[in-house]
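Participant: what follows is a protein structure lacking sequence information:
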């Protein structure tokens, strides 16, 4: 594993397994979904140990402190050692996951066009 003092933000996000590909990490940086020490930065910005990151990814919103830097994607336990998530961030993500579990989005059950039976039920509800 290549350990250095600083590394590009998009490489670090990929190595820490927040994004599946480096191009997805780059797109997230360019879209403003990544904040480094409270500021939106470009993908080529350097990350150092001790920096604070706010990462909004498909897995949720993470508030983390960088513990180590690496530009090589390794196994999950090694990647998790690169950062420390705050307790508030962890609790918030768990609370959101519980809400999604208890009250799923109704549109997730819809698949394709309504059948004839579905249309009749909709007409019945509309009156």
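Facilitator: Now that the structure is in, tell me what you want to look at. Because the structure is predicted, anything quoted here is derived from the model rather than measured.

Participant: from here on, just use CA atoms for contacts and neighbour counts.
Facilitator: Will do.

Participant: any idea how far residue 126 is from residue 116?
Facilitator: From residue 116 across to residue 126, the span is 15 Å (CA to CA, to the nearest Å).

Participant: A further structure is provided below for comparison with the first:
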């Protein structure tokens, strides 16, 4: 018979896994009610997570879904932090650009002159 599985505060784990720059930012996300652990909303930063839990939360205009693979002992470098979770976030399809927009923005003065020359040459013909 094995003992209880080790657990860690969810705000601390999110900080150690480098999803948030500070622990207070991760706590603010949790207390704001924006985190789900295994599909259940969590409102306390002291909620304990263990290996195998699935976390769902918003980050940088997208929803992240991660599975806890390990509990960290410290906030180490990024390669070490990436070993703490498995990313289950579905890939987003790229949004096509608006038709007729080449991404250049407004035409420049040179573009307008060339357009005027082209229009005037068509009118003369």
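Facilitator: Received it, and whenever you're ready, just let me know what you need. Please read all numbers here as calculations on a predicted model, not as lab measurements.

Participant: where does stretch 109-119 of structure 2 end up in structure 1?
Facilitator: On the basis of TM-score structural alignment, stretch 109-119 of structure 2 is assigned to no residues in structure 1.

Participant: next: stretch 45-59 of structure 2.
Facilitator: Here stretch 45-59 of structure 2 aligns to structure 1 at residues 43-57, judged by TM-score structural alignment.

Participant: please name the nearest non-neighbouring residue to the residue in structure 1 that residue 82 of structure 2 lines up against.
Facilitator: Alignment note (TM-score structural alignment): residue 82 of structure 2 maps to residue 80 of structure 1. Once flanking residues are discounted, residue 80 of structure 1 sits nearest to residue 16: 6.5 Å by CA to CA, 6 or more residues apart in numbering.

Participant: number of residues surrounding that neighbour?
Facilitator: By other CA atoms under 10 Å, the residues close to residue 16 of structure 1 number 27.

Participant: so who does it touch?
Facilitator: 73, 76, 79-80, 82-83 (CA atoms under 8 Å, 6 or more residues apart in numbering).

Participant: do the same with residue 37 of structure 1
Facilitator: Counting by CA under 8 Å, 6+ apart, residue 37 of structure 1 touches 51-53.

Participant: what do you get if the cut-off is 6 Å, keeping everything else the same?
Facilitator: Listed by CA atoms under 6 Å, 6 or more residues apart in numbering, the contact partners of residue 37 of structure 1 are residue 52.
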